[in-house]
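S.K.: Give the three-dimensional model of this entry:
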Amino acid sequence: MSDEPGVGAAEGRNTLRKRVLRGIAVQTAVVAAAVHLLWAWPRLGSPPDARPYLFVAGSALAVAVGVATLRAGEYRRLYALGAGTLGTFLGGFLAWHGADAAAALSADPLAIVAAVVELVGIAAFLALFRLAPPTSVVVERRGADGSDDNEDEAAEAREEGTA
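M.R.: Next comes the predicted model:
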């Protein structure tokens, strides 16, 4: 939201700060997903370890959140989901390795990249969460603007008007 007069919902979503934060959040979600897929892909055939399968599912969720962050409105729940997904990756690493987490982190360059990217991504998603209006306000604005993204209804209305 902006305090400037005449600034609507679209301009509020597209302020420079929010665009930069959205870009950082999306990039970190995609990089975290890629890092986890790089680790998981060669290990998918080892049945006693469930982590590769969880990493594939978590990576798909991280990419979906990234895409939705780019395309959707300012939904706090979406930003919370992004921070939570990246936080789960980081928390899972710490829980899996326990007291040896620092040693495991220093021994694996991929883990270092993942941890740094996840920390930055969590910060970006939480900043977006903090800057976004409540979800009810966003939904109300969409209804008031008539900017419902349902293209089928809009196409039907155009056809009825031109028929």
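S.K.: Please make it C-alpha for all contacts and neighbour counts, starting now.
M.R.: Fine.
S.K.: all helices of this protein, in order?
M.R.: 9-13, 16-40, 51-71, 76-97, 101-107, 109-131, 135-145, 151-162 (DSSP state H).
S.K.: residues of the first one that come out buried?
M.R.: Going back to what we said before, that points to helix 9-13. Neighbour-count burial for helix 9-13 flags 9, 12-13 (criterion: 16 or more other Cα atoms under 10 Å).
S.K.: for comparison, sequence B:
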Amino acid sequence: MSADTEPGGADPSRGEGTAGRDTARKRLLQWVAVQATVVAAAVHLLWAWPRLGSPPDARPYLFVAGSALAVTVAVATLRAGEYRRLYALGAGTLGTFLGGFLVWHGTGAAAALAAEPLAVVAAIVEVVGFAGYLALFRLAPPTSVVVDRRREEEPDPEDRTP
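M.R.: Presented below is the predicted three-dimensional model:
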């Protein structure tokens, strides 16, 4: 057994034998990332819903679409395997919300935060969720390893006898 392999002969660089490693930490991070994402989506919907009829401002429509994407990613995070691409999408969605706020308000972002309590809540949960998804991304094995594991777990339809 080389220094790079785990006691069971698994090679951690290839993602083997990591199914049970850091399970409690991963579940906690999933919970934090999902909760932060759902709260961020709810805050954006609370802000956008009363403003949907104002045609010159596209933000309410973008917030509704972004919130739908964020909730979809949160649900997929709970139901799917450890997919790095999914975690990157979650971090990217929350990062886009946060970055969009900073770009929209520019140098007046601090004043906008002070004037809008919902913006403060959104910014906090977006940072927390972004950090959670990034941590999950770092802990997850490469997507190809997860896909291979799922293929190994599925029964082969040709092996079934009638």
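S.K.: isn't Leu110 of structure 1 right up against Ala33?
M.R.: No. Leu110 of structure 1 is not in contact with Ala33 according to Cα atoms under 8 Å; the separation is 11.8 Å.
S.K.: So between those two, which is more surrounded?
M.R.: More crowded of Leu110 of structure 1 and Ala33, by other Cα atoms under 10 Å: Ala33, with 24 against 15.
S.K.: Identify the residue of structure 2 aligned to that one.
M.R.: The equivalent of Ala33 of structure 1 in structure 2 is Ala41 (alignment by TM-score structural alignment).
S.K.: Dump the helices of structure 1 to a markdown table, plus distance to Asp3 of structure 1.
M.R.: Compiled in a markdown table, the helices of structure 1 are given as follows (distance: least, Cα to Cα, whole Å):
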| stretch | distance to Asp3 of structure 1 |
| --- | --- |
| helix 9-13 | 9 |
| helix 16-40 | 14 |
| helix 51-71 | 23 |
| helix 76-97 | 20 |
| helix 101-107 | 44 |
| helix 109-131 | 13 |
| helix 135-145 | 16 |
| helix 151-162 | 32 |
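S.K.: Could you count how many residues lie near the residue nearest to the match of Ala33 of structure 1 when sequence neighbours are not counted?
M.R.: In space, and not counting its chain neighbours, Ala41 of structure 2 is closest to Ser67: 4.4 Å by Cα to Cα, 6 or more residues apart in numbering. Counted with other Cα under 10 Å, residues neighbouring Ser67 of structure 2 total 24.
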